[in-house]
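Visitor: Quick one, fold the following:
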Amino acid sequence: MSGYLTTGGLPGRPRRRPGTAVGRPQWRRALGWVLAVQLYLAAWFWLIAVAVVTVALIVIDRIGTVTVSIMQFASEGATWFPFAIAIISATAQLSVHVANGMTRRSFIRAALVTSVVSGVVYALVMSLAMLAEGAVFARFGWPHVAGADDVALWQSGFGPGLLGYALLFVGAQVSGLLVGIGYYRYGGWWGTLLLPLTAAPAVLLQLLTPLLGGDGWFVDAAPFSLSTAALAVPGAVVVIALGAAGFHRLTRDVAIRRVTT
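Guide: All right, here's what the predicted structure looks like:
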């Protein structure tokens, strides 16, 4: 946790970096480093995902016929990889954060803002990747469609797709924070028993986002339904808000574990 620094003469007080304004909120100091780590990991994730999709398309085209989108499957990784990172963040960084003289409240705020920003970034890259894949498929005459057993999630165009991905990815990260603090606060046994509650936001969003309509990245998209979207979007926002509230409640007065080296 090299991003958290202390001075030798003033243990527990954060050392101000050169150029950092006096009185800068604690959560913003924490946010800068935590978000940078998340975006660094996101960059590696998408580099690997694009490479894997490219290789898969080449191989499939050589030995058979490309019949479905391959990039669509990256959404699973973009959901559960940041989910796992959020669990690690909640369990590993809180003790170091507080040991460096910062408050639980600032940790909560930095973690939640990171989840929102990182989730939106994942959604934006996923949406752009789907557009790029569609252009490649059109160039080679491949059908840009969902698999027969895959659920079409969004209606049409860049906006609905971005919204759907953002709700899904942000919710998964908030759920990861909730899972992580559950283990941190209650230990392994209770943390595991609480998984049906702490992992619920990620699972519920997997169920809510299909209500936004057909997936417009694909030519066989179903019509967009305002009635179902009017339920899905507020429902997803409520789920994310409840997950964030749960994370706040479990973190604000949690006993801090001793940092070991």
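Visitor: For the rest of this, base every contact and every neighbour count on C-alpha atoms.
Guide: Will do.
Visitor: What is the neighbour count of the closest residue to residue 202 other than its chain neighbours?
Guide: Excluding the flanking residues, the one nearest residue 202 by C-alpha to C-alpha, 6 or more residues apart in numbering is residue 172, at 4.5 Å. Residues near residue 172, counting by other C-alpha atoms under 10 Å, number 32.
Visitor: cool, and the one 4 residues further on?
Guide: Neighbouring residues of residue 176 were enumerated by other C-alpha under 10 Å; the total is 31.
Visitor: got a list of what it touches?
Guide: Counting by C-alpha atoms under 8 Å, 6 or more residues apart in numbering, residue 176 makes contact with 82, 83, 84, 85, 86, 87, 198, 199.
Visitor: Spatially, what comes nearest to residue 247 if we skip its sequence neighbours?
Guide: Excluding the flanking residues, the one nearest residue 247 by C-alpha to C-alpha, 6+ apart is residue 178, at 5.0 Å.
Visitor: go on, residue 27?
Guide: Once flanking residues are discounted, residue 27 sits nearest to residue 106: 4.2 Å by C-alpha to C-alpha, 6+ apart.
Visitor: buried set for the helix or strand the one you found falls within?
Guide: Using DSSP states H and E, the element containing residue 106 is helix 104-140. Going by neighbour count (16 or more other C-alpha atoms under 10 Å), the buried part of helix 104-140 is 104-127, 129-131, 133-134, 137.
Visitor: quick one more, to check against the first:
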Amino acid sequence: MTATVSPVTARDQEQRGFSTSAFATFVGTWQIGLYFWIAVVLISAGLTVVLDTWSELDGSVAEGVLGSAPIFLSVMGIVVPLGMLPLHLAGGATRRSFVRGTVTAAVGLGVTFALAGAVGMLIEYAVFNALDWPTVVDNPGLYDSSGDFFAIWLSWSLSSIAYFLAGTAIGFGYYRWGGILGTVQLVVAVGLVIGGELALGGGLPSGMFGELFDSGPMPLLVGVLGCTAAIAALTYLVHRTLRDIPLKSGSRAAGC
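Guide: Now for the predicted structure:
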């Protein structure tokens, strides 16, 4: 006698898999992220003291340190989903719910990490402004001062989402395709991230490649749409890689 699953039960199971995946990815990343934020706040404060004592402050210090949050999220995008997939499938959930949960977590992480960074920048702005220190940033994009709270939040949110999804695409690309094709996927993912960063302006990629594509700052809407398109492409890349990914023989859920 063959057991069947009712449509309602299947939908409930899919929803539970999605919710569990999103929650575990979000919370698991933030548990480690708390230590990241403690470290970057201490580094920012220390650098400010050192530069004020032995050099001269010519702009925001926190922008270069707190702005490393997307890079941290790219690493977490590689590590966390890779560790979760076998357990997710072993619990009876689907790859589809895992993809949906991972993408949802990426959005939540991007927005909340960017909010934390924007608050940190605003605090720096208040301190620097009170001491009559300059608050400009090195690579202006959607924002040109550490006090541009909403522009920083928007810009860093989009960047952080893109970096996390790129990390996920890279990790599972090597897991599924191996060295050669995994490297091809890495190049594609990194290219999309750089394209999104160039659209927004600012950030490390703009500082490195901005002169090669120097056409002046893009309008806000164009920059946001450009980075959103890069995020959509990265989401599609994650979906295509994960939708029927086989588990390695050593994985706990390989037989499921």
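Visitor: circling back to that earlier point, who's in contact with the residue nearest to residue 247 of the first structure?
Guide: Neighbours of residue 178 of the first structure in contact, by C-alpha under 8 Å, 6+ apart: 87, 90, 198, 199, 243, 244, 246, 247.
Visitor: That one maps to what in the second structure?
Guide: If you follow residue 178 of the first structure across to the second structure using TM-score structural alignment, you land on residue 169.
Visitor: and the gap between the corresponding residue of the first structure for residue 134 of the second structure and residue 198 of the first structure?
Guide: For residue 134 of the second structure, the aligned position in the first structure is occupied by residue 143, per TM-score structural alignment. According to C-alpha to C-alpha, to the nearest Å, residue 143 of the first structure stands 39 Å off from residue 198 of the first structure.
Visitor: Ok, residue 170 of the first structure next?
Guide: On the measure of C-alpha to C-alpha, residue 170 of the first structure and residue 198 of the first structure end up 15 Å apart.
Visitor: what's the answer for residue 175 of the first structure, then?
Guide: For residue 175 of the first structure, the distance to residue 198 of the first structure - C-alpha to C-alpha - is 6 Å.
Visitor: residue contacts, residue 182 of the second structure?
Guide: 170, 173, 174, 175, 176.
Visitor: same thing but at 7 Å, please
Guide: Shown in contact with residue 182 of the second structure (C-alpha atoms under 7 Å, 6 or more residues apart in numbering): 170, 173, 174.
Visitor: same deal with residue 169 of the first structure?
Guide: Neighbouring residues of residue 169 of the first structure by C-alpha under 7 Å, 6+ apart: 78, 79, 119, 123.
Visitor: Can you pick out the most distant pair from the residues you listed?
Guide: Among those, the pair separated by the greatest distance (C-alpha to C-alpha) is 79 and 123, at 9.7 Å.
Visitor: For burial, what's the neighbour tally of residue 203 of the second structure?
Guide: Other residues close to residue 203 of the second structure by other C-alpha under 10 Å number 25.
Visitor: Test my guess that it contacts residue 139.
Guide: Yes: under the criterion of C-alpha atoms under 7 Å, residue 203 of the second structure makes contact with residue 139 at 6.3 Å.
Visitor: quick one: the helices in the first structure?
Guide: Listed in chain order, the helices of the first structure (DSSP state H) span 26-63, 74-92, 94-99, 104-140, 158-193, 195-198, 200-208, 226-251.
Visitor: Nearest approach to residue 261 of the first structure belongs to which of those helices?
Guide: Closest of the helices of the first structure to residue 261 of the first structure is helix 94-99, at 10.9 Å (criterion: C-alpha to C-alpha).
Visitor: what about that closest one, how far off from the second structure?
Guide: Taken against the second structure, helix 94-99 of the first structure registers an average deviation of 2.0 Å after superposition, with mean C-alpha distance after the TM-score superposition for the first structure.
Visitor: go on, stretch 42-51 of the first structure?
Guide: Looks like 1.0 Å for stretch 42-51 of the first structure (mean C-alpha distance after the TM-score superposition for the first structure).
Visitor: equivalent range in the second structure for that stretch?
Guide: Using TM-score structural alignment, stretch 42-51 of the first structure pairs with 33-42 in the second structure.
Visitor: And the matching stretch, how far out from the chain middle?
Guide: Its chain's average C-alpha position is 16 Å from that of stretch 33-42 of the second structure, according to C-alpha atoms, centre = their mean, to the nearest Å.
Visitor: Stretch 247-256 of the first structure now?
Guide: Offset of stretch 247-256 of the first structure from its chain centre (C-alpha atoms, centre = their mean): 21 Å.
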